[in-house]
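> From the sequence below, what's the structure:
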Amino acid sequence: MTQTLTATSTRRQQAHLKKPYYILGGLFLLLVLSSVISLGIGGVAISPLSNIEHFASYLGLSESTLELHQQLVIESIRLPRIVLGLVIGASLGLSGAVLQSLFRNPLADPGLIGVSSGAALAVVCIIVLGDTYFTAFLELTRSFALPVAAFAGSLLTTALIYHLSRRDGLTDVAMMVLMGIAVNAIVGSLIGLLTYLADDTELRSLTFWSMGSLAGAGQTAWPSIAIMVIASLFLLKLSSPLNLFLLGEAEAHHLGIPTERVKQQAAIAAACATGAAVAAAGMIGFIGLIAPHLSRLIGGADNRFVLPAAALIGANLIVIADTISRIIVLPAELPIGLVTSFIGGPFFFALLFREFKKRRM
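Below you'll find the model as predicted:
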């Protein structure tokens, strides 16, 4: 009898361990499906089967039935947008999952460590003051001026918050959160001042950049994509030590985790991933908050599952949001940041009510 119970328990544990991997496979298939559908939706409608046949023709498996203008739409416009959206969604989802585990705060997101606000301040400075004070920078960077400024601003702000949070060679995570809130408030006031000084043309540029868009997908986004891919791979390697961080920082240290190094690596990698995302597409909110929560709801709190699942969910959300933004106001395009806010706002309310009910019980 005992042996039978033991065998049954072992089978259940194995099934429980395999379940998250089935979920990851399902999320990956959903991502492929949403990408194929997104390729065919827009002002020029193309069936999913025609898209598959077109790309299979490069492998000699079939013949493409698409006309020349359809091929140009897919290869020059939609495919670069989808690739950029996949990488951005995965980067934001991963960064949010890592920071929530690091801070042990379910409401943490990449903006908490100053990435988004620092990038926004740098871009506002270039748009409003560039012709007066940053002419040499504009001449040097040319079409890369805004992405370079956004990435540099995000890293500098994150470095400042990280430095202010250190005491006696140690980084206080709680202090890092508070410093992030304070620095974000100061940066927000500077952005408001520069926005007040901007003219109508500069205000229009600022408004559209702050709403986010994947329309800039192309050669100028390649450096950002490379940074996001490298940073995301590094973030995935932090899954095991972050599992121990959930027990508490002191407990993780006693179990042999180099807590200071992990905190430093997590902050730098998350800042690079999110900063590159903001540099490539502007401000896209809520993905870093929603994706980790959805991954925990469907597969548990183990970061070995949560991190890759958050990456896949974030990529899915961005692809779906970009598809909606392209078709909802044809022939114009709605900024993707508005779509993610429409999705993220109700989800945030639902999350708060769920937590409130748990505490009352």
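> C-alpha from now on. contacts and neighbour counts both.
Noted.
> same for the helix or strand encompassing Ala321, what does it pack against?
Per DSSP states H and E, Ala321 falls inside helix 303-327. Here helix 303-327 touches helix 2-40, helix 79-103, helix 239-245, helix 287-299, helix 336-360, going by 3 or more Cα pairs under 8 Å, 6 or more residues apart in numbering; DSSP states H and E.
> List the buried residues in whichever helix or strand comes after the first one.
In other words, helix 2-40. Past helix 2-40, further along toward the C-terminus, the next helix or strand under DSSP H and E is helix 48-57. Across helix 48-57, burial judged by 16 or more other Cα atoms under 10 Å covers Pro48, Asn51, Glu53, His54.
> Point to the residue nearest the middle of this protein.
With distances taken as Cα atoms, centre = their mean, Leu92 lies nearest the centre of the chain, 1.4 Å away.
> With Lys237 as the reference, measure out to the closest residue to that residue other than its chain neighbours.
Nearest residue to Leu92 in three dimensions, chain neighbours excluded: Gly288, at 4.8 Å (Cα to Cα, 6 or more residues apart in numbering). Using Cα to Cα, to the nearest Å, one obtains 18 Å as the distance from Gly288 to Lys237.
> Could you also give me the structure for this next sequence, so I can compare it with the first?
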Amino acid sequence: MRRKAFLLGLALLLLSLVLMVLGASVGSTGFESVLRAAQDPVAAQIVGQIRLPRTLGAWLAGALLGLAGAVAQGLFRNPLADPFLLGSASGASLGVASAMALLGTTLGGTSSLAWLTRLGLTGAAFAGAVLAVLLTLQLARGVQHTLRLLLAGVIVGVVLGAAKDLITLAAPDIVPAMLGFNLGSAGFVGWSGCALMASLGLLCALAAWVCARALDGLSLGEATAASLGLPLARMRRVLVAVLALATGTAVAQTGLIAFVGLAAPHLVRSIVKTTHDRLLLLSAGMGGVLLMAADILARWLIAPQELPVGVLTAVLGGSYLLWLMHRRTRSGGGLA
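Next up is the predicted model:
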């Protein structure tokens, strides 16, 4: 089991490096920019300031979503749990819609203050996601009851989603930008966004890894986990914080990207059966590879135009999960 987990981790690392090189080569000017980067300042700027941070940002956002998906599925003991279950997606959308309505600007602004606008929208998305999770925790009266927490997350998601729709109706000029946010894109990620995701991702991964024993115990049932002497209440609080922080950080940088956090842990479990200390890290790596590959495809399929990366992840991830459910149903097993 350890050997297979190590080999999978090594394979994901090598694949990430290959995709990073490929991501630096895909764009409207093709591979020529990479070849001319050493002599041409414009080509160097295209590769160094646009393609590389976008590709790395896609990997980091996917890693955060993959980690959050593994935490959510272990915490709720539900293989269909995804990182957005606590209402973070709706909260982020509400935050962005509110900021756009107040600022009167969009994601595609070209003014000298465009970077400041983008920073404000990123902060609004993160704040909305975190506030949505806090509201869910308040309604659920803590993290002790998993089912109550799940139901509160669904209710908060519906209510905040309706509030976002009301703001969109009141300010119809923000509809195109909101559509772009809801479909997801790594095109606006810069080096500062990569640094933020990397630092917070490392913190989330470390905290989740420390609490991996709680997820192993919960997989055996509440009573068994309690009998092992694990501090479940404290570890649940840490895991919910990891789930909120990882999801909010990724959504704030790339918008809403579906199925990465849901599919990544399933892909890992289909290759190797392992405990959560390895599953969490491997799911992060798998999520990074999935989103990076989807972003490259989104840039390449109809070049020089781009497809929204969230559309690709939804189509590919949804198709994979449907196939997995069909295969498990025919074999008499469940989706796990």
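> ok so, going back, among the helices and strands packed on helix 303-327 of structure 1, which is the most enclosed?
The highest mean neighbour count among those, using mean count of other Cα atoms under 10 Å, belongs to helix 79-103: a mean of 27.
> What is the corresponding segment of structure 2 for that one?
Mapping helix 79-103 of structure 1 onto structure 2 (TM-score structural alignment) gives residues 52-76.
> re earlier: now do the same contact list for the residue nearest to Leu92 of structure 1.
Shown in contact with Gly288 of structure 1 (Cα atoms under 8 Å, 6 or more residues apart in numbering): Leu92, Gly93, Leu94, Ser95, Gly96, Ala97, Asp109, Pro110, Gly314.
> next one: Val289 of structure 2
Going by Cα under 8 Å, 6+ apart, Val289 of structure 2 touches Leu12, Leu15, Ser16, Leu19, Trp59, Gly62, Ala63.
> next one: Ile298 of structure 1
Ile23.
> That one -> structure 2?
Counting by TM-score structural alignment, Ile298 of structure 1 lines up with Ile271 in structure 2.
> and the counterpart of Gln144 of structure 2 in structure 1, what does it touch?
Superposed on structure 1 with TM-score structural alignment, Gln144 of structure 2 falls opposite Thr171. By Cα under 8 Å, 6+ apart, Thr171 of structure 1 lies in contact with Tyr162, Ser165, Glu260, Lys263.
> so of the residues you listed, which ones are in helices?
Using DSSP state H, the subset of those located in helices is Tyr162, Glu260, Lys263.
> Kindly state which residue of structure 2 is aligned to the second one.
This points to Glu260 of structure 1. Looks like Glu260 of structure 1 aligns to Ala233 there (TM-score structural alignment).
> SS state for the nearest residue to that match once chain neighbours are set aside?
Excluding the flanking residues, the one nearest Ala233 of structure 2 by Cα to Cα, 6+ apart is Gln144, at 6.3 Å. Secondary structure, DSSP: H, G, I helix; E, B strand; the rest coil: Gln144 of structure 2 is coil.
> Gln144 of structure 2 and Leu14 of structure 2, how far apart?
The gap separating Gln144 of structure 2 from Leu14 of structure 2 is 40 Å, by Cα to Cα.
> Please apply the same query to Lys273 of structure 2.
As defined by Cα to Cα, Lys273 of structure 2 lies at a distance of 21 Å from Leu14 of structure 2.
> With that, I have no additional questions.
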